[in-house]
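> structure for the following, please:
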Amino acid sequence: MNVLLIGSGGREHALAWKLSASPLLTKLYCAPGNGGIAEVAECVPLPVADHTAVIRFCADNAIDLVIVGPEAPLVAGLVDDLTTAGIKCFGPRQAAAQLEGSKGFTKDLCREFDIPTAAYGRFTDAASAKSYLDAQKLPIVVKADGLAAGKGVTIAATRTEAEAAIDACFAGAFGKAGSEVVIEEFLEGEEASFFALCDGTTALALATAQDHKRVGDGDTGPNTGGMGAYSPAPMMTPAMFARVMDEIIGPTVDAMAKRGTPFKGVLFAGLMITAEGPKLIEYNVRFGDPETQVLMLRLKSDLLPALLATADGVLDTFDLRWHDDPALTVVMAANGYPGPPEVGTEIKGLDSAAAVDGVEIFHAGTRRDGDRLLAQGGRVLNVTARGKTVAEAQARAYAAAARIDWPGGFYRHDIGWRAVEREKASA
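You can find the predicted model right below:
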């Protein structure tokens, strides 16, 4: 099979790495790719926002399957246009991608179909949003409604912070994403990332993970796109896993089908495990980043047939196998992130780092300049490891990170701390 993978981040490198091992694969292209993806796929400078150009490339190169990695092309309707042109795709159509493209859309869906989530309000002007705060408890969560690259969320501890977040949205801090605001009840509990392949009617659960959103050690500082993750999430017991499928994932798949917008692709539920049970924080309509990196390291099965089964609507006869060993990834980010990052700094020592037992390094924001590897974004590398325990995976990942010579970058030093503490307590 000839496959085109859309995207350029760590998620896409992890997917490309896994896809490249499939005996079904003839040729793997990635648009636009990055410095690491180039080692396992042919990177092509295809303007992904130009759907006509993507369709032409698929026709010229006999592409059998397009896999759309990031959310923006999905929300922009790339899958719709490719499907109309007779090209098979993995990913939801534009109408179904609203589950990520509009937080308000998802909240309304939850309300209509009794899917557990935080209480909320939707607003199109600052005055109404601020008035809503009068009857709400603090802390409270203010979100830009649309796509904001993981940066449109503020957990406000004070009324002043909440009003500032509202003003920032409507002042254009997040572009069109902030033209509407969702204000949510703050949920107490522990977060988990839950993934399921969905073919429009059937949902096949994947492994779970836990992300680390805050930029600094001890979960301090501003939210980011994710500074690290590990899998599985230990609070996701078999009973909790079943509840998520029964109360959140299943009802969502049914609801989207009833609305005439069936969801096909991967459904990524950001969850809060509360005292009352699991509640949906938000949906993403693509594989998570950096969660995909740990999922791919744990996946025993061939990924490509699973994505094909999703696109073909035959998940009801499909299953996947996973390594029992946990995996953990540490994000190495450019100085300045999550603000404007320093780009163009040189990275050395990756061969030495990759030699650590159990380690794979996925590139998230790099480019090649001759023999040099340069940083090209905010999140730049994902140092990923598997081990018999989370503590072992953590030790391997940090041993590898320490071998990377990159003064222009930084990383958290406590990824996986909750799981490691649980392991110590149960020892």
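
> use CA for all of it now, contacts and neighbours both
Will do.

> next, count neighbours for the residue lying closest to residue 8 once chain neighbours are set aside.
Nearest non-adjacent residue to residue 8, counting by CA to CA, 6 or more residues apart in numbering: residue 33, 4.2 Å away. When neighbours are counted by other CA atoms under 10 Å, residue 33 registers 29.

> wait, doesn't residue 33 sit right on residue 11?
No - in this structure, residue 33 is not within contact of residue 11 by CA atoms under 8 Å, at 10.7 Å.

> tell me the SS of the most centrally placed residue in the chain?
Compute the mean C-alpha point of the chain, and by CA atoms, centre = their mean the closest residue is residue 288, 1.7 Å away. Three-state call for residue 288 (DSSP: H, G, I helix; E, B strand; the rest coil): coil.

> how close does it get to residue 162?
Noted for residue 288: a distance of 27 Å to residue 162, by CA to CA, to the nearest Å.

> just residue 135 next, same as before
Taking CA to CA, one finds residue 135 at 13 Å from residue 162.

> and residue 149, by the same measure?
Distance of residue 149 to residue 162, computed by CA to CA: 20 Å.

> and these two? Which one has more around it.
residue 162 (23 against 13).

> mind telling me what element the more buried one is part of?
Residue 162 is part of helix 159-170, with elements assigned from DSSP states H and E.

> helices along the stretch 151-300 of the chain, start to end?
For the stretch 151-300 of the chain, helices defined by DSSP state H, counting those that start in this stretch occupy the ranges 159-170, 238-244, 250-258, 291-298.

> following up with a second sequence; could you model it the same way so I can compare the two?
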Amino acid sequence: MNILVVGGGGREHAICWKLSNEADVKKIYCAPGNAGISEIAECVNITDSGIDSLIKFAKEKNIDLTIVGPEVPLVAGIVDEFEKENLKIFGPNKECAQLEGSKAFSKDFMVRHNLPTAKYREYTNLDEAIAEIDEFGYPVVIKADGLAAGKGVVIPKNREDAIATLKEMMVDRKFGHAGDKIVVEEFLRGIETSILAFVDNDTIVPMVSAKDHKKVFEGETGLNTGGMGTFSPSEIYTDELAKEIQEKILDKTLQGFKKDNLDYKGILFIGLMITEDGPKVLEYNVRFGDPETQSVLFRLDTDLNKIISAILENNLKNIDIKYSKEEAICVMLTSGGYPEAYEKGKVIRGLENLDSDIVVFHSGTKFSGNDIVTNGGRVVGITAKGVSVKEAANKVYKNIEKINFEGMHYRKDIWK
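Modelled structure (predicted):
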């Protein structure tokens, strides 16, 4: 198979890495890719939003399968456009991608299909939102309806901050058109976790669990980031909880797809809050999570291309998906200042000195001459397996000591 992976971050590197170890895969292209991906795939200078150029490339190179990593092209309808040209592509279509592309669409879906979630209302009028904001209590969750690069969710602690947030989104257009409509929700208390699932029209199969650490500093302090690291399995994801999530959330979600005639085929990422009243859905994402994917695919034994082919043929129920019993961890090294302002172009040293059982997933890197340099907030994810997460973490942290770049930052407690 000739495969094209769309995207250029750590998630896409993990997808390419997994495919590169599979016998049926002949050639991997990645658009646009990054410095690390270029070691296992041919990087193509096309952005992930350049749908017409990607279609042209897929035809020229006789691509057998295109796998879409990021949410932006999915929400823009890349799957629909590829399918019009009879090109095989993996990911949900434009209608289904609204589950991530519109917070109001996904909340309406949850409520209509009786999925446990936070109470909410949607607003397009600032005065109306201000008049009713106190009804949710504090802290309160305010979300821009559209895509905002993971930054469109704010949790004000009081009325003053809530009103300021509403004005930023609805008047100042902090998130552009994503704030044309906003969703206000009650704040849920509990332990946050998530689950990735493979989905076709008849079947939803959860992957092994993973825990993501979002806060920039140890002890879950500081600003939210795209993820400072993950490990798999999550320590809270017991068999009992998995059964409850399957019945109350996964099965109901699949039933909802059928009732709404949503032709969902792809990956579904479900953000969850485990509350005193049981698990509740925070959000849907319509693609692999990042950096959860780095830990989960690292443990996947079954060929990813075979699972994807089964989904596209609506045959997921007949695939036996297996994972390594070993546990995995991925620790992100980030640029100084991230998730706020940070500098790029810092030379990364020491990657060639790591132990043979360490895998480095590149998130924000590029080549500058012969040097690999930083090119994003999250730079690389240092990944390993072990009998336990703690054993894997010891390997990772020992090897991180061999790596350096100016301003390098990472959390030392990802395994907890």
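
> nearest to residue 139 of the first structure, out of the helices of the stretch 151-300 of the first structure?
When the helices of the stretch 151-300 of the first structure are compared by CA to CA, helix 159-170 sits nearest residue 139 of the first structure, at 8.4 Å.

> contacts for the closest one, please.
With CA atoms under 8 Å, 6 or more residues apart in numbering as the test, helix 159-170 of the first structure has contacts from 125-126, 129-130, 133, 138, 140-142, 144, 154-156, 174-175, 177-181.

> off-centre distance for it?
Counting by CA atoms, centre = their mean, to the nearest Å, helix 159-170 of the first structure is centred 26 Å from the centre of its parent chain.

> rewinding a little: alignment lookup: the residue nearest to residue 8 of the first structure to the second structure.
Matched by TM-score structural alignment, residue 33 of the first structure corresponds to residue 33 in the second structure.

> ok, now which ones touch residue 363 of the second structure?
8, 9, 10, 11, 13, 34, 376, 378, 379, 380, 381.

> neighbours of residue 47 of the first structure, how many?
The burial count for residue 47 of the first structure: 12, using other CA under 10 Å.

> quick check: residue 118 of the second structure touching residue 187?
Yes - in terms of CA under 8 Å, residue 118 of the second structure counts as a neighbour of residue 187; the distance is 7.3 Å.

> please name the nearest non-neighbouring residue to residue 92 of the first structure.
With sequence-adjacent residues excluded and distances taken as CA to CA, 6+ apart, residue 92 of the first structure is closest to residue 264, at 4.9 Å.

> swap in residue 101 of the first structure?
Among residues not flanking residue 101 of the first structure along the chain, residue 146 sits closest, at 5.2 Å (CA to CA, 6+ apart).

> report the secondary structure state of the one you found.
coil.

> can you map out the strands along the stretch 101-250 of the second structure?
Along the stretch 101-250 of the second structure, counting by DSSP state E, counting those that start in this stretch, strands occupy 120-123, 140-144, 153-154, 182-186, 191-199, 204-206, 211-217, 221-232.

> the third one vs the first structure, mean deviation?
Okay, so that is strand 153-154 of the second structure. Following superposition, strand 153-154 of the second structure is found to deviate from the first structure by 1.5 Å on average (mean CA distance after the TM-score superposition for the first structure).

> what sits up against that strand?
By CA under 8 Å, 6+ apart, the residues outside strand 153-154 of the second structure that reach it are 141, 142, 143, 144, 165.

> next: the second one.
Here strand 140-144 of the second structure makes contact (CA under 8 Å, 6+ apart) with 103, 152-158, 162, 165-166, 169, 175, 178-187.

> kindly recompute the last result at 6 Å.
Strand 140-144 of the second structure is contacted by residues 152-156, 178-179, 182-187 when judged by CA atoms under 6 Å, 6 or more residues apart in numbering.

> ok, average deviation of it from the first structure?
For strand 140-144 of the second structure, the mean distance from the matching residues in the first structure following superposition reads 1.3 Å, by mean CA distance after the TM-score superposition for the first structure.
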